[in-house]
Structure formats: C-alpha cells, structure tokens
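> I need the structure of the sequence given here:
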Amino acid sequence: MTVSVERQLRRFLLATAAVTYLAAAVELLLVEHYEDVWQLAPFGLIAVGLAAVAWVARAPGSQSVRALWVAGGLAVAGSVLGVVLHVKGNAAFALEIEPDLGLAAATWEGLSGGNPLLAPGMVALAGVLGAAAGWRHPAADLGGR
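The predicted structure is shown next:
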C-alpha cells in the first residue's frame, strides 16, 4: 500500500507540531515558568494543542480537525499575549530599577530585557504547524471549505 505524499506531509506536520509543543513545555519547565497563574497559561495551551494533535492523528474527522484549528488559534493568541506580558514585565522591571527612565529607554528595555521577546512564539509555531496539517484535510468533510 502506497501512502500519498499529502498524507506523509500531514503526518510530518502533526509530528513536528507535537515535538514543538513538547519542546516548549520542556523549555518552560527548565526556566521554571510556573511562578504565577499567567506563567501556567502556556502549559494549558500546550496540553490543548497536544490533545488536538493526538486526536487528529488517531481519528481524523471534521470534529478533530476543527479542534486542531481551534487549538492552533488559541496557541497563536496566547503567544501574542505572552509577548505583550514579556515586554510589559521587562519595562516594569527596568522602571523599578531606574524610575526616571525615559519612554524610549523603557520601550527598548521592554523589548530587550530578561524575558525573551520571541520565546512565546514557539507555542504559536506549534499551533500553526498543527493547523496546517488540518488544512483541507480529506477526512474533515467541511462542506467544500
């Protein structure tokens, strides 16, 4: 039995999404990203994303593919929020150290401080990879969409 290139690509995207979600979780654990409720949010997004990836891998269908898309959208939205929170945290820390910091300097510190600006993007990438695996999935039967 020959597996189509499309099916192989979907499997690859799902596997890459799963590995990326897992790598993000390991990274978050290594940097002890669990001091408050906001820092736990990425773990929830990762769990939802992994569950959706597993569901589509095990039982592809319209509901599982939609769940994959929703999980991907949540991952991207959560990552945007993570970037905003990182920038705010960096700027607040800089202003705490140096209260007379000007707007430009505080903005720069917000973008370049200790909380990495693009780290939340790893979860967004996993979400996009998962959603791409569900793009025009033949098992989805979404009425031609």
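> CA atoms for contacts and neighbours, from now on please.
OK.
> Which helix runs longest in this structure?
When every helix of the chain is counted residue by residue (DSSP state H), the longest turns out to be helix 62-97.
> how about this one, so we can line them up?
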Amino acid sequence: MKTQKDTFEQQQQKQLIFATFVFMLLGVGLELYLLSHYEDTLQRIPLFCIGSAILVLIILLFKRSSFVITLFKVILGCTALSGIYGSFLHLRANYEFEMEMKPNARDWDLFIESLSGALPTLAPGSMIVLALIGYSYILLLKQKQ
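Got it, this is the predicted structure:
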C-alpha cells in the first residue's frame, strides 16, 4: 500500500524530470539556433525533433492518451537517432578535413584527429541524453499513484 509520502516523492520525481527535460529542450534548441545549425536540411533535423518534442509535451500536459504517449515515444526515438546520425556526420566531415590536411596519415590517426576536429563529434550525443530524459518522464507518468 502506497503512503502519502510515496505519492509526494513520485510527484517530486516527475517534476524534477519534467523540469530537466524542458531545460534540456530549450537549452539545446537555443544553442543550435545560436550556432546557425539550420543552414542545411540535415542540420534542421535536431531542431525539428526538439520542436516536435515541445509540441507533443504540451499536448501531453493536457491530454494523456495512449496515442499521445506513443507519438511522444516515436519523437524521442527519432531524437535519439538524430544524435547518432549527427555524431556520424560530424565525424565524417572532420575525417574528410583531416584527410585533406594529412593525406599520408594512417586511418587510425585520422580517426583520432577527427574526434577532436572542428565539428564537435560527441556534441550530438546530447540529443540521445535528451531522449533518455524524455523517456524517463514517460516511465514516471506510467507509475501507479
């Protein structure tokens, strides 16, 4: 049997995860905007994912149906995939640049140099973290009160 303390703690957890998720959505979205990460179609993918997540999150606050939760999960999945794909694109662009700069270098050396290249290779990983925080919020919503 759940106590009133358990319910209060669950509510606090939901609020903390929700606030963290909103903070990350706005922070990452603003950073991408300030970096002009919208000049190319592929660069707009994370902005689209963030915008979609914000929209569905607002809907979720007013109507918690299985369809909206499923839609939110799909958007979170796309958000995570955009992080993986973004890391690949950043790494590939850095690798190509390093190949031009050091044509005689070995593949492994080029790869290591590419990780710390002009484009931050691991920065798109924040989209994966964003998706995981959003999914944590869904799990907390599904807890019995």
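> What does the TM-score come to for these two?
Structural agreement between the two chains, given as a TM-score (TM-score structural alignment, normalised by the length of the first structure), stands at 0.84; 139 aligned residues with a Cα RMSD of 2.1 Å.
> and the longest helix of the first structure, which stretch of the second structure?
Structural correspondence for helix 62-97 of the first structure: residues 66-101 of the second structure, per TM-score structural alignment.
> chain center to the matching stretch, what's the gap?
Stretch 66-101 of the second structure has its C-alpha centroid displaced from the chain centroid by 9 Å (Cα atoms, centre = their mean, to the nearest Å).
> With stretch 35-42 of the first structure instead?
Its chain's average C-alpha position is 14 Å from that of stretch 35-42 of the first structure, according to Cα atoms, centre = their mean.
> so the most centrally placed residue in the first structure is in which element?
Using Cα atoms, centre = their mean, the residue of the first structure that lies closest to the mean C-alpha position is residue 123, 2.0 Å off. Assigning secondary structure by DSSP states H and E places residue 123 of the first structure in helix 121-133.
> ok, now residue 119 of the second structure?
Counting by DSSP H and E, no helix or strand carries residue 119 of the second structure.
> thinking again about what came up before, check the fit of the following helix or strand past the longest helix of the first structure onto the second structure and give the mean distance.
Along the chain past helix 62-97 of the first structure, the next helix or strand (assigned with DSSP H and E) turns out to be helix 103-112. After superposition onto the second structure, the average distance of helix 103-112 of the first structure to its aligned residues comes to 1.3 Å, using mean Cα distance after the TM-score superposition for the first structure.
> now helix 103-112 of the first structure and helix 62-97, what's the angle there?
Taking axes from the mean of the first three to the mean of the last three Cα atoms, to 10 degrees, one finds helix 103-112 of the first structure and helix 62-97 inclined to each other by 130 degrees.
> ok now helix 103-112 of the first structure, how far from the chain's centre?
For helix 103-112 of the first structure, the distance from its own C-alpha centre to the chain's C-alpha centre is 25 Å (Cα atoms, centre = their mean).
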